[in-house]
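Enquirer: Predicted model follows, preceded by the sequence.
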Amino acid sequence: MKEGPDIAQIGSLIGDPARANMLTALTGGKALTATELAGTAGITLQTASSHLSKLEVGGLITQRKQGRHRYFTLADDDVGLIIEGLMGFAAYRGFTRHRTGPKDPALRKARVCYNHLAGDYGVRLLDSLVAEEAIAGVGDKLALTQFGTSKMTALGIDLPALAKLRRPVCRTCLDWSERRSHLSGSLGQALLTLFLDKGWAKREPDSRAIRFTGTGEKEFLKLFPLPAQSPIERRHEHAVEA
């Protein structure tokens, strides 16, 4: 078939191991230099520059200059969703690149996925909003209900500002560690920003991991409750008591 979208071209861009490593590094949401990305991919700076050029032409990344330096980021939310989705698919199929390390539990609990919260807590966030009917819909066609709008407004989320952005307010993203969906979109980003601004959580240096403080964890779990019979709720019972 020679008509329609060319998925082979996108697949070839993502499929190279070095480029895949660089794209994965950029899902952390931070802008990185070519030197940093070369170190992540385990290649020379010259080779990294060639790969980055291909990714930029392919529309997967973008760059901005600041002084003498160039910083690279994923082009947009859609690219982040694709990469995270592929990571989830690979994990589900058993394609892992390394043995479990000491950072893995922290990453699985809470981490940055491009610009929103992922991991166990990211999935809990979406599950809770759906369970209490703050978000309704099917698949990726989600929207805040009247109750959800009131709840977000009470938290200080500027929903009219989010609605003006050229991307969905509520969107799902396949979580690679939980193998279920977490909340992305402009609301997912706004909530993660809220948690960080309130001091409930902070990002671990040189890592995608998000670490909640004791107070922040209690506030988060209280704000996003789940039915008592839920498996994910049982996993957090000790966290609430701590």
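Expert: Structure's in. What do you need? Residues are numbered from 1 along each chain as shown.

Enquirer: use CA for all of it now, contacts and neighbours both
Expert: Will do.

Enquirer: For the longest helix belonging to the chain, give me every contacting residue.
Expert: For the chain, the longest helix by residue count, based on DSSP state H, is helix 77-92. Helix 77-92 is contacted by residues 23-24, 27, 60, 74, 96, 113-114, 173-177, 179, 185 when judged by C-alpha atoms under 8 Å, 6 or more residues apart in numbering.

Enquirer: Likewise for stretch 161-180?
Expert: With C-alpha under 8 Å, 6+ apart as the criterion, stretch 161-180 contacts 81, 84-92, 108, 118-120, 123, 139-144, 181-188.

Enquirer: Buried only: go through the residues you listed for me.
Expert: Among these, those scoring as buried are 81, 84-89, 91, 108, 118-120, 123, 142-144, 181-188 (criterion: 16 or more other C-alpha atoms under 10 Å).

Enquirer: let's bring in a second one:
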Amino acid sequence: MSNFVSGNSLAEVAALIGDPARANILQALADGRALTAGELAWHAGVSAQTTSGHLAKLTEAQLIALEKQGRHRYFRLASPEVAEAMEALMLVAANGPKRHRPVGPKDQALRTARTCYDHLAGWLAVSMADSLSARRLIVLSDGAAAVTEEGHRFFSDFGLALDDPKSSRPLCRTCLDWSERRSHLAGRLGAALCQHCLDLGWIKRGRDSRAVTFTPKGVEGFRTTFGITLP
């Protein structure tokens, strides 16, 4: 089957994302968590009825997926590729015409550390990629990434189980960071690093934002394990 996408198909997807309310919905789901229609209505800034229509269009286009748990209905992004597309669009938007809007604490928090679907992004994630590359635990080249033998030993000692023969997802790949203009780690490795940092209590998810916050334990952990001094 051909992977070629026609201009019409591309324009249809772009038009769906181009609506501000739908863009806000996709942004709210970009950290990989599932949210209810009511929560997404709040993020979109529109009524519940209007949100229902937006969710139907996004579901039909397979940009989001519906999950049911008993009587409850949740929505999440359909795939990591949708999150990466949103991250790429944020990079394009950030490089576009400058709008006069003061940078607030929320903006700075997102730039420092956030989730991009199931992996970390922002200054923290780029710093981790730099540290791992400098120690030859991973190799970064032309937008691709690979784990070295020494890297496999390091990640195993760190507590990550990276071998998954059933998964078709790449072990290690890069994702261009919109705020840093450089690459952070995605793939199974990026997802495993993010989840392990959460499990260790190094970082905590924000309630209404993709930004993550550091704990005192995390400040020490990132310093001793990755050589990163947190701001």
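Expert: Structure received. The model shown is predicted, which means the values in this text are computed figures rather than measured ones.

Enquirer: Any chance you could compute the TM-score here?
Expert: Comparison of the two superposed chains (TM-score structural alignment, normalised by the length of the second structure) gives a TM-score of 0.90, and 226 aligned residues with a C-alpha RMSD of 2.0 Å.

Enquirer: Not counting sequence-adjacent ones, nearest residue to the spatially most central residue of the second structure?
Expert: Central residue of the second structure (C-alpha atoms, centre = their mean): residue 116, 0.8 Å from the mean position. Spatial nearest neighbour of residue 116 of the second structure, chain neighbours left out: residue 31 (5.2 Å); criterion: C-alpha to C-alpha, 6 or more residues apart in numbering.

Enquirer: for whichever helix or strand comes after the longest helix of the first structure, packing partners?
Expert: Heading C-terminal from helix 77-92 of the first structure, the first helix or strand you meet, by DSSP states H and E, is helix 104-109. Here helix 104-109 of the first structure touches helix 120-131, strand 210-212, going by 3 or more C-alpha pairs under 8 Å, 6 or more residues apart in numbering; DSSP states H and E.

Enquirer: Helix 104-109 of the first structure against the second structure, how far on average?
Expert: Superposed on the second structure, helix 104-109 of the first structure shows a mean distance of 1.8 Å to its aligned residues (mean C-alpha distance after the TM-score superposition for the first structure).

Enquirer: so the next helix or strand after that helix matches what in the second structure?
Expert: Sequence-wise, the next helix or strand downstream of helix 104-109 of the first structure (DSSP H and E) is strand 111-113. The aligned range for strand 111-113 of the first structure in the second structure is 114-116, by TM-score structural alignment.

Enquirer: chain center to that stretch, what's the gap?
Expert: Taking C-alpha atoms, centre = their mean, to the nearest Å, one finds the center of stretch 114-116 of the second structure at 4 Å from the center of the full chain.

Enquirer: Residues contacting it, please?
Expert: Contacts for stretch 114-116 of the second structure (C-alpha under 8 Å, 6+ apart): 30-32, 83-84, 87, 120-122, 210-212.

Enquirer: for stretch 8-21 of the second structure, same thing?
Expert: In contact with stretch 8-21 of the second structure (C-alpha under 8 Å, 6+ apart) are residues 22-23, 26, 44-46, 54, 57-58, 61.

Enquirer: one more time with 7 Å, if that's ok
Expert: Contact with stretch 8-21 of the second structure is made by 22-23, 44-45, as judged by C-alpha atoms under 7 Å, 6 or more residues apart in numbering.

Enquirer: Relative to residue 229 of the second structure, which of those residues is nearest.
Expert: The nearest member of those to residue 229 of the second structure, counting by C-alpha to C-alpha, is residue 23 at 33.9 Å.

Enquirer: Next, count neighbours for the closest one.
Expert: Residue 23 of the second structure sits with 16 neighbouring residues when counted by other C-alpha atoms under 10 Å.

Enquirer: hang on, it in a strand?
Expert: No: membership of residue 23 of the second structure in a strand is not supported by DSSP: H, G, I helix; E, B strand; the rest coil, which gives helix.

Enquirer: contacting residues for whatever residue of the first structure lines up with it?
Expert: By TM-score structural alignment, residue 23 of the second structure lines up with residue 20 in the first structure. Residue 20 of the first structure is in contact with residue 14, counting by C-alpha under 7 Å, 6+ apart.

Enquirer: tell me the SS of the counterpart of residue 40 of the second structure in the first structure?
Expert: Under the alignment by TM-score structural alignment, residue 40 of the second structure pairs with residue 37 in the first structure. Put simply, residue 37 of the first structure is helix when judged by three-state DSSP.

Enquirer: Apart from its chain neighbours, what residue comes closest to residue 37 of the first structure?
Expert: Residue 37 of the first structure's closest residue in space is residue 22 (C-alpha to C-alpha, 6+ apart), at 5.6 Å.

Enquirer: And the residue nearest to the centre of the second structure, how far from residue 151 of the second structure?
Expert: Residue 116 of the second structure is 23 Å from residue 151 of the second structure, where distance means C-alpha to C-alpha, to the nearest Å.

Enquirer: Then residue 82 of the second structure?
Expert: 29 Å.

Enquirer: Which parts of the first structure are strands?
Expert: Listed in chain order, the strands of the first structure (DSSP state E) span 32-33, 61-66, 69-74, 111-113, 116-118, 135-138, 141-144, 171-174, 181-184, 201-203, 210-212.
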